[in-house]
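1. Mind looking at a prediction? Sequence and model below.
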Amino acid sequence: MILPLRIALLWHQHQPYYRKGNHFILPWVRLHAAKDYWDLPALAEQFPSLKQTINIVPSLLVQLDEYIRYGITDSIQELTLINACDLNRFQKTEILRLFFLCNYTTMIAPYARYNELYSYAQHNQQEAVESFTSQDWLDIQTWYNLTWIGELFKSNNSELQSLFEKTHFSEDDKVTVLAYHKHIISLIIPLMQKAVKENRLELSVTPFYHPIIPLLIDSRSALENMPDILLPVLAPQSVKDAQVQIERALAYCKDRLSIVPNGMWPSEGSISNETLSVFEQYNVKWIATDEKILFQSPGHHHQLDKYFPRKIGNLTCFFRDHALSDAIGFEYSSWEAQKASDDFIKRLKQIRLDLIQHYGEQSLQYAVVPIILDGENCWEYYQNNGLPFLRSLFHALISQDELHTITMSEGIQGSDFLEPLSSIKAGSWIHGNFSIWIGHSQDNAAWEMIAKARKILFNCGLDQKSPEWQKAYNHLLISEGSDWFWWYGDDHISANQSEFDELFRWNIEQIYLLIGHHIPDEVRQPIADKIEFADAELSSKEIIHTLFEKEYSGSAIHSVSEILSSIHICFHAASQLYTMNVHATDCIANNAAIEIYILTDQHKTLTAIWKDNYLQFDGFIPKLCGKGMHHIYFSLPDTLHIFQIRVQSINNTTSLQYPRSGNYVTLTL
């Protein structure tokens, strides 16, 4: 009898709480619900022997209910519902800003009419505001919502298929698309509950508003991996808030879903020894984090040890296979679906052989390969929303004798193969530390704002059982969510950065209003600085084309192997020059090279190479260029009017091409 390798798939479904007053200021709950949150468990239903785990964040499910039960709407819905003939200039400008925030290659380019409108608006935004007809605006309103409907759902619906084939839409079509969004939302929770009852799915949970629990308990936990980091002067330091975030998450699952979760994926896989003690108080059986946390913790750890769940006190801890999880999340989207699936299975089989060789075949009874990643953000980078890849992968996983899928709880039995861990080093799945959420002046300003508001709330004299105090405390818990800090600092760029800042400060403001306290001036001032070049000559740039932007929306997708964060072609009014601006992520290594190839209409190739913070040009000498630790810019030749461009980034482990298709993209200046 062949002993199979056990595979534990965990999909993390997460959105922060976007509600401000009586509407959601961002649409990502609704849009990802329509595209991803139903499609994934519905596809798994076609493979009855496949087992997996979905980790849910209560702040996401609460919003699903608020869309359906209470009719709360988001900003995109509200702009969509305005009759196209009645749009004013501001609303039209907002539509052009917001209704193309999706992956161009997979969600705009396949639809000729949508692509036509996008292409014109990208190059002639002001003219589009003036010249687009009511039909043009109606088509944009409809297409943006239509393109967010999941591939699997639309494949089973003839009415939706006919809408995708239309050139022009009616006001009734627009309303129909939005109605389908709400219908899909209403199906999501019942579908997951059904899968749980059929023992095909386990539901785990994250603390209610997705806080970084180690930092909430003690900000000094960041020093364990970053001893030189600058901490905020004030921080919440609140075990109580951590307990409440966990208590409320577990209670929500019991009351709303009729389940008691066995396990938790801590927000961003963030753990510390103090955090584990708090989880233990609530009878949590298992948690999961990244393999890097294991390897940087005390003791000697073989590379294959990550495949064995470990006891830490009364908890069982799983360690995410970083490479395999990121392969689905960030790499396979540019592969042909079958080849990607074959590669994944090949790598799993090699792990099985390695385990047998190192520990013996009986070790397979205890080993688990945890594949843990976002269940929503990566799919828009795949053709057909990842459906061909997932179909191929799911079929392969249940067809191979050497492989067997399990839920996370079913993997607990392997936790006694290796000796328990006495302690772990605090960190998250990203870089093994907390640099995304603390240390930058903007992050620290937000933590200090929370700490001040918390101190005033707990000392305001109001009865803590009063409705006003409880509402204020809930706003405090919302403000502790990780997502606000994700967008502060210079780690990530988003078209919605100002909305995240606005929503964070609004929640802080509500604390003061509800307890009748004066609102400090700093709460009314934006925390996030504008992202600009330091050079005065480049301060008034206008982005005329985006070749690549890693964070284009409220999405929290993050690849630790991604080298570049954005590539823009800009026009600078002061110098009347066009420049190419390239921003890198923190992942750029000393030996990384950025190779830029420009093919002119005279079939000449111009190249620029950025390596070791040194810029080298071949075929032209720019009039203007500059560089910093994480960005370069250089002017394009005056004679360049129509050209093609491709960028390749290379470090010691990864080679990525931009655009992701690997082809040149044609630009006109």
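-> Looks like it arrived, so ask away.
2. going forward, measure contacts between C-alpha atoms and count neighbours the same way
-> OK.
3. Which parts of the stretch 151-300 of the chain are strands?
-> Ranges of strands in the stretch 151-300 of the chain, per DSSP state E, counting those that start in this stretch, are 201-205, 263-264, 286-290.
4. Determine the set of other helices and strands touching the second one.
-> Helices and strands in packing contact with strand 263-264 are listed as strand 201-205, strand 286-290; criterion 3 or more C-alpha pairs under 8 Å, 6 or more residues apart in numbering; DSSP states H and E.
5. ok, now which ones touch L421?
-> 310-312 (C-alpha atoms under 8 Å, 6 or more residues apart in numbering).
6. could the residues you listed be laid out in a markdown table, adding secondary structure, neighbour count and distance to A426?
-> Below are these laid out as a markdown table (DSSP: H, G, I helix; E, B strand; the rest coil; neighbours: other C-alpha atoms under 10 Å; distance: C-alpha to C-alpha, whole Å):
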| residue | secondary structure | neighbour count | distance to A426 |
| --- | --- | --- | --- |
| R310 | strand | 24 | 16 |
| K311 | strand | 21 | 16 |
| I312 | strand | 20 | 13 |
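7. Please tabulate the residues you listed in a markdown table, including the columns distance to H32.
-> Shown next, in a markdown table, are the contacts of L421 (distance: C-alpha to C-alpha, whole Å):
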| residue | distance to H32 |
| --- | --- |
| R310 | 34 |
| K311 | 35 |
| I312 | 35 |
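8. So which residue is dead centre in this protein?
-> A556 (2.1 Å; C-alpha atoms, centre = their mean).
9. Name all residues that make contact with the residue nearest to it when sequence neighbours are not counted.
-> Here the nearest residue to A556 in space, its sequence neighbours aside, is N377; by C-alpha to C-alpha, 6 or more residues apart in numbering that works out to 7.3 Å. N377 is in contact with 555-557, counting by C-alpha under 8 Å, 6+ apart.
10. Comparison target below:
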Amino acid sequence: MKPLNLVLLWHMHQPDYRDRDTGEFLLPWVYLHAIKDYTDMAHHLEQHPCVKAIVNFVPILLDQLEDYAQQFTQKKIRDPLLRLLATPDLNMITVNERASILNSCFQSNHATMLKPYPAYQHLREVYDMLKGQGDKDLIYVSGQYLADLLTWYHLAWMGESVRRSHEFVVKLMTQGKNFSYTDRLQLFNLIGKLIQELIPRYRELAASGQIELSTTPHFHPLAPLLIDFSSARDSLPEATLPSNTIYPGGCERVTFHVKSAINRHRQHFDTQPAGFWPAEGGISKDLLNIFMELGCQWSASGEGVLVNSLRKSYPNQSLPNRNHYLYRPYQVSDEKNGMFCFFRDDKLSDMIGFEYSKWFGRDAAENFIHTLEKIHHEVQAIVTYPIVSVILDGENAWESYPYNGYYFLKDLYDLLESHPFIQTTTYRDYIVNLVDTQAETKILPVLAAGSWVYGSFSTWIGDHDKNLAWDLLCTAKQSYDFVMKSDRLTDEEKLLVEQQLASCESSDWFWWFGDYNSAQAVASFDQLFRKNLANLYRLLKLPVPAIVLEPISQGGRYAGLVETMRRSS
């Protein structure tokens, strides 16, 4: 019986949270996900050496992880929250620093990361009581309260594998309160050790052949939109586009991000990436042409993109059952050496991302395996060398699982390791076997541009706030082009400007604009985007336009607090 190939692609990404003017980290999400999710995901793979997977690291995330590692080595911490964790006397900190601790240290999934810990929950109750009396009373909380809050926040964000391998962490959680400076400093040093070991751990997993490391254009730009705003109309013909009809020099900018990603991947992992998971799974024919020109073997996107592409390719035919088209590779060029493209099983991927967190871990893992067995039975007579692609966020999903998804991932990997015909693989290895066996590969005549969310780009373009952000970026890019062609800047200054523009081009800023996101989240990312634009103008030695100083989006009053992931449909 021929095997069912399964690719698990875990996408690891955070945008650039650094203020390039000061070097300070404005939000702590890189190091928090490092000690929780990136650490746990490496642990599960290390404990299951027969399970293969793809881990996709966005280069700007790797750059920041490397930055944090250097901060610990140089003992110069540029993250305010980390710095406060290692501050000896918290009674002596400023009012703004107190506010920073209080505003930051309850930001998590309270159901899984706060309520299970009575001592941490008590700190929240004290906070709510004081806040109910007016914000001004919060400045009077003691240094010990702040010490306990900082400690518990970092304990709650600690990976389950770390808790199980460091008695010191368990000791602090058992102690519960009255944490000393020595306690906090020991926790701070553990965080540094975990971050410094992280990239080498994944490099070792890749060197063993267990995982394939793939990449994304460097600063995570929504590349098809940078190339051509009108690509949004491939899936949504009536989409409203920004006032600027095109992003100036977008194709060249995307090529910059792709080349830079390849170079940084080589520097971090000593190897050339075989494939790209584009930002947000957003693909277009123009983007894939750039990948192909630079020697890329494969890319991937969402099931909705494949559906739209098949409908455009065969407009006079009705779409068959998904078993007939989803679980196979495609080539997007008529040439035999064209690039391979794979499409995720949206249902299975979303089950991990949104549903299995509500199940018992073993039940969820068995359901996942049962679904794969059903697919295997149905595609046996249809596809020569079937492949199922499960692709999703490898960091944010686990926050909603008990114990950071520890039991689900352990049971899933246990079942996969011992399964008689479900074979975990990577796209690189799958392509080698595909060529060796001369298995059938379908040509996709028309590729419809789109992303893994709804098969469209509606999450990033089309409404008033998102389009306004694009217009602000287009205007800044026009100023960039003008100054870069002049002799105003030195070569060193031009390099700084180019990096700052790249940060402005990240897809993340556009994700957050809109009233379906919470006001708190929108405010943070709105401010970050505009700060990046302002820094760009300053580096160009130009005045910052007044409109850049005004908020772009307000968010929704009744929107949820966690919008880091979105369902595919």
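-> Sure, I can see it. All of these numbers come straight from a predicted model, not from anything done at the bench.
11. so what number do they get for TM-score?
-> With the length set by TM-score structural alignment, normalised by the length of structure 2, the two chains reach a TM-score of 0.91; 538 aligned residues with a C-alpha RMSD of 1.9 Å.
12. Make CSV from the helices and strands packed on strand 263-264 of structure 1 and add mean neighbour count and distance to E542 of structure 1 to it.
-> As requested, those are exported to CSV (neighbours: other C-alpha atoms under 10 Å; distance: least, C-alpha to C-alpha, whole Å):
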stretch, mean neighbour count, distance to E542 of structure 1
strand 201-205, 26, 43
strand 286-290, 26, 40
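13. W11 of structure 1: which of the strands of the stretch 151-300 of structure 1 is closest?
-> Nearest of those to W11 of structure 1, taken as C-alpha to C-alpha: strand 201-205 at 9.8 Å.
14. on that earlier part again, so the equivalent of the residue nearest to A556 of structure 1 over in structure 2 versus F276 of structure 2, what's the distance?
-> Counting by TM-score structural alignment, N377 of structure 1 lines up with N396 in structure 2. Distance, N396 of structure 2 to F276 of structure 2, using C-alpha to C-alpha, to the nearest Å: 20 Å.
15. all helices for the stretch 201-350 of structure 2, in order.
-> 223-227, 250-269, 285-293, 303-313, 346-350 (DSSP state H, counting those that start in this stretch).
16. who touches T459 of structure 2 in this structure?
-> Here T459 of structure 2 is in contact with 453, 510-511 (criterion: C-alpha under 8 Å, 6+ apart).
17. quick one: which of those is nearest I195 of structure 2?
-> W511 (27.3 Å).
18. Which residue in structure 1 aligns with the closest one?
-> In structure 1, W511 of structure 2 lands on W486 (TM-score structural alignment).
19. Its match touches S494, doesn't it?
-> No: counting by C-alpha atoms under 8 Å, W486 of structure 1 does not reach S494; the two are 10.3 Å apart.
20. Between these two, tell me which one has more neighbours.
-> A direct count of neighbours by other C-alpha atoms under 10 Å for W486 of structure 1 and S494 places W486 higher, at 20 against 17.
21. hang on, the more buried one in a strand?
-> No: W486 of structure 1: not assigned to a strand; according to DSSP: H, G, I helix; E, B strand; the rest coil it is helix.
22. Check the mean deviation of the strand of greatest length in structure 2 from structure 1.
-> Looking across structure 2 with DSSP state E, the single longest strand is strand 4-12. Strand 4-12 of structure 2 differs from its equivalent in structure 1 by a mean of 0.4 Å after superposition (mean C-alpha distance after the TM-score superposition for structure 1).
23. Which strands or helices does that strand pack on?
-> When contacts are defined as 3+ C-alpha pairs under 8 Å, 6+ apart, strand 4-12 of structure 2 packs onto strand 53-57, strand 387-393, strand 422-424.
24. Over which residues of structure 1 does it lie when aligned?
-> Counting by TM-score structural alignment, strand 4-12 of structure 2 corresponds to 5-13 in structure 1.
25. Likewise for stretch 49-59 of structure 2?
-> Taking TM-score structural alignment, stretch 49-59 of structure 2 hits residues 48-58 over in structure 1.
26. which ones are touching the match of W511 of structure 2?
-> So W486 of structure 1 contacts 436-437, 492, 556 (C-alpha under 8 Å, 6+ apart).
27. can you tell me which of those stay in contact in structure 2?
-> By both residues aligned by TM-score structural alignment, their matches' C-alpha atoms under 8 Å, those still in contact after alignment to structure 2 are 436-437.
28. for the helix or strand in which I68 of structure 1 is found, which positions count as buried?
-> Of the helices and strands defined by DSSP states H and E, I68 of structure 1 is found in helix 58-69. Residues of helix 58-69 of structure 1 classed as buried by neighbour count (16 or more other C-alpha atoms under 10 Å): 58-61, 63-64, 67.
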